[in-house]
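1. Fold the stuff below for me.
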Amino acid sequence: MTLSIENKMGEFDAIRPYDDAEVPAVLARLFADRQFLDILTRFRFPRLAGPFGWALKPLIARRLNKEVRGIESVSALQDKIETYVDRTIERATDGVTYSGVEQLKAGCSYLFLANHRDIVMDPAFVNYAVYHAGLPTPRIAIGDNLLQRPFVSDLMRLNKSFIVHRSLTGRREKLAAYQLLSAYISHSIRNDGQSIWIAQAEGRAKDGDDRTDSAILKMFHMSRKDEDFAAVIASLRLVPVSISYEYDPCDQAKARELCIRATTGEYVKSPGEDDTSIALGITGYKGRVHINFGEVVDSGFTDSKGLAQELDRRILAHYRLFPVHYLAYSMWAERDPALEVPSAEQVFPAAEVARARQEWQKRLDACLPEQRPYMVLQYATPVRNQYRVKAGLPL
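-> The predicted model follows:
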């Protein structure tokens, strides 16, 4: 199914971000949404929200309307909220660094394919790097499982997010959804000149093992099957992105989930668990964060499997390892003795390692004994993967 330019807007309306003309009406709808105002009230005034919420909500709505008065475009809205984003990042990190962003060219759109550790902050940090480099921020792929409430969908689509329908169960419906998604991504990059951010696999890599799902790469080709696979990938200007967190705010929750899944065979999320993960991922301490933008993949890969292996190699090779990763690897029962992995003390200054050891021990102590191996796993796996890449070994 190849979509024509004439009917593209109607076809993409169900998944695309909001455009500039829709911004004022969506903002007005948001500030009248009781659930949205209730969450803001509880976040801003946790002690007063219960007894005085009825009085605070109208005040917050008026303040929000005043803040966004005159904003009539997505870029103007992003400019307005950027100071709040920067403040949040400054409070929750010990600094953000990035590399490779200087290779991105103004006036050129890209398909950013990144490893996935945090629901909201992964694309937020990519946006942060691109925005501060003076380039347009990408459109962001987000699963419909995270958009259960109307105001969440409005918020995300205002911030250039587009919807990936993951909750569909029928084979025909899934196929149609991926055809549409494929066409939208291609159209965004080639016709709209708008970059795209998408995770390398569905769901976060909770065990720290970042791998590209070849099915996502096949999806990029679905709407242009009459064209050569390598030519389609080249036209999308695919850039592998490595996002490294020194500490993961959700590491304890991930360790718990991995432990339960390993011992019972399944894990069932409790109501509101995604909301909790999102909030913790945004506000929780991350230490240092590094984002690397790799070179555009322009070599001729004829199939998705070969391309996935190359993307894995590039993403893992440029993943920034911090002292905590080496500390975890040194105590990992599954470390590979054939890999020449140095100790943390051999790579980093003693004072830096001492600080990391203290923070690492605090995180281990917060874990139940049976869950600690899964905490270690999350931080140790990137070390094994990177050193396998360095040694030229298969992953």
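
2. okay, CA-based contacts and neighbour counts for the rest of this
-> OK.

3. could you say what helices and strands the helix or strand containing Trp54 packs with?
-> For Trp54, the host element (DSSP states H and E) is helix 49-67. With contacts defined as 3 or more C-alpha pairs under 8 Å, 6 or more residues apart in numbering; DSSP states H and E, helix 49-67 has these neighbours: helix 34-44.

4. Next up, the contacts around the residue sitting nearest the centre point of the chain.
-> In the chain, the residue lying closest to the centroid (C-alpha atoms, centre = their mean) is Asp122, at 3.0 Å. Asp122 makes contacts with His116, Ile243, as judged by C-alpha atoms under 8 Å, 6 or more residues apart in numbering.

5. quick one: buried residues of the helix or strand hosting it?
-> Asp122 is part of helix 121-132, with elements assigned from DSSP H and E. Within helix 121-132, the residues that count as buried by 16 or more other C-alpha atoms under 10 Å are Met121, Asp122, Pro123, Ala124, Phe125, Val126, Asn127, Tyr128, Ala129, Val130, Tyr131.

6. what about Ile71, neighbour count?
-> As a burial measure, Ile71 scores 17 neighbours (other C-alpha atoms under 10 Å).

7. And this one, please, so the two structures can be compared:
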Amino acid sequence: MNMEFDEIRPYHDEELPQIYEELIADPAFQQVASAVFPEVPFEALAQKMRTCKTKLEFQKAFCYTILKRFARDTTQGVTLDLTAQTDKTSAYTYISNHRDIILDSGFLSVELIDKGMDTVEIAIGDNLLIYPWIKKFVRVNKSFIVQRALTMRQMLESSGRMSRYMHHTIKDKNQSIWIAQREGRAKDSNDRTQESVLKMLAMGGEGDIIDRLIEMNILPLAISYEYDPCDYLKAQEFQLKRDIPDYKKTQEDDLKNMQTGLFGPKGRVHFQVASCINEELEKLDRSLSKPELFSQISALIDRRIHANYRMYPGNYIAHDYLSGTQAFAGHYTAEEKKHFTDYIDQQLARIELPNKDIPFLREKMLLMYANPLTNYLATRTDNPK
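-> This next block holds a predicted model:
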């Protein structure tokens, strides 16, 4: 058993009984579990936990049920299209745009279970592990930890270890992984793959950069939410950053974003898997400089994600509003336009700032809905798969 990964990996199945007992004894966990399952006595939940012998059994017994409820109560349906994923038994690295802190990976795993497949291991930043029980819970739930606030040297060591862990997970455990294409969510929905994520992935494995990334079986994944419950919080953050040069989000802000994302209405939600990029990686010129190589691979992943967005009326309405045209009027009705503009007004009203700059905030919110369409349209010219 490789001890190098002990600090960051999900728990091994044989470790679960001990962790269950620690969670069951934690008053904060008891409180949350009782709030999520108010109809079930906590002792019954504890007994049910103790019967789960594997992480997947735990996920199916608890997380699946909770996430299905969120899908039922806060969306108009979650769908996953896997047609581009040729082999359902291989392990892949799903690299996706990032909309919701918890639900991007959560809904993906639920949809995979419904298709008779295994769930994914999830990369999660340690800045979100605010309480001890959360850190334990996510590691039971197949998450591995991305360490954040580190010195440059620590960051290099941490990235190398995480890369080796991910290669080990794909190659040796045959276990798929989900990772966001960038650190944190793209606040304006202009989704771009951070080259630092690819550099980290290329630290582990064998051979040159291309060989190491081919080993990861990268599947770009496009996630499309009709409505982003956190849109007004993201707009608010834009104004705070504009007005306060050294503005930093607090733990309380992270908690509010998680809570709003979980419980807010999302409309329709779609996950579209693009084809694996290995063939395109093979065609790249291996003699290119590292910066050029990473730049080309980032662009390749971006095109795959952008080309596979699902568009909703709001995307077209926002684009027309910002361009001052009726270019996409054929994609929505007058009723849909009124509904969307009313929605934007309602969200703007939720922003609590002493000096609300409404025109600025409105533009930022509309950009969040227009940018996916702008990026989608840009891919129509080079026709990726």
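
8. Once they're superposed, tell me the TM-score.
-> Scored against TM-score structural alignment, normalised by the length of structure 2, the superposed chains reach a TM-score of 0.88; 366 aligned residues with a C-alpha RMSD of 2.4 Å.

9. still on that earlier bit, mean distance between the helix holding Asp122 of structure 1 and structure 2 after superposition?
-> With mean C-alpha distance after the TM-score superposition for structure 1, helix 121-132 of structure 1 departs from structure 2 by a mean of 1.4 Å once superposed.

10. Now check Ala76 of structure 1 against structure 2: what is it aligned to?
-> Under the alignment defined by TM-score structural alignment, Ala76 of structure 1 corresponds to Glu57 in structure 2.

11. mean deviation of the strand or helix carrying its match from structure 1?
-> For Glu57 of structure 2, the host element (DSSP H and E) is helix 55-58. Following superposition, helix 55-58 of structure 2 is found to deviate from structure 1 by 1.0 Å on average (mean C-alpha distance after the TM-score superposition for structure 1).

12. now that helix, how far from the centre of its chain.
-> Distance of helix 55-58 of structure 2 from the chain centroid (C-alpha atoms, centre = their mean, to the nearest Å) equals 21 Å.

13. What lies in contact with it?
-> Contact partners of helix 55-58 of structure 2, identified using C-alpha under 8 Å, 6+ apart, comprise Asp13, Leu16, Met49, Cys52, Asp118, Thr119, Val140, Asn141, Lys142.

14. try stretch 223-235 of structure 2
-> Residues outside stretch 223-235 of structure 2 that contact it (C-alpha under 8 Å, 6+ apart): 96-99, 104, 187-188, 257, 260-261, 264-272, 309-312, 314, 347-348, 350-351, 361-362, 364-365, 368.

15. measure that stretch end to end?
-> Length of stretch 223-235 of structure 2, first residue to last, C-alpha to C-alpha, to the nearest Å: 20 Å.

16. any idea how far Ser75 of structure 1 is from Glu295 of structure 1?
-> 27 Å.

17. residues near Ala49 of structure 1, how many?
-> Residues near Ala49 of structure 1, counting by other C-alpha under 10 Å, number 19.

18. actually Phe220 of structure 1, not the one I wrote
-> Using other C-alpha under 10 Å, Phe220 of structure 1 has 23 neighbouring residues.

19. Just tell me what it corresponds to in structure 2.
-> Pairing criterion TM-score structural alignment: the partner of Phe220 of structure 1 within structure 2 is identified as Leu201.

20. re the thing from before, whereabouts in structure 2 does the helix holding Asp122 of structure 1 align?
-> The aligned range for helix 121-132 of structure 1 in structure 2 is 103-114, by TM-score structural alignment.

21. Starting from whichever strand or helix holds Ser186 of structure 1, tell me the next helix or strand along the chain.
-> With secondary structure defined by DSSP H and E, Ser186 of structure 1 is part of helix 171-190. Later in the chain than helix 171-190 of structure 1, the nearest helix or strand by DSSP H and E is strand 196-199.

22. I would like the range of structure 2 that aligns with that next one, please.
-> The alignment of strand 196-199 of structure 1 onto structure 2 (TM-score structural alignment) covers residues 177-180.

23. Mean distance between that stretch and structure 1 after superposition?
-> Taken against structure 1, stretch 177-180 of structure 2 registers an average deviation of 0.5 Å after superposition, with mean C-alpha distance after the TM-score superposition for structure 1.

24. Centre of the chain to that stretch, how far?
-> That offset, for stretch 177-180 of structure 2, works out to 7 Å (C-alpha atoms, centre = their mean).

25. Please point out which parts of that stretch sit buried.
-> For stretch 177-180 of structure 2, using 16+ other C-alpha under 10 Å, the buried residues are Ile177, Trp178, Ile179, Ala180.

26. nearest to Ile214 of structure 2, of these?
-> Ile214 of structure 2 has its nearest neighbour among the buried residues of stretch 177-180 of structure 2 in Ile177, at 14.4 Å by C-alpha to C-alpha.
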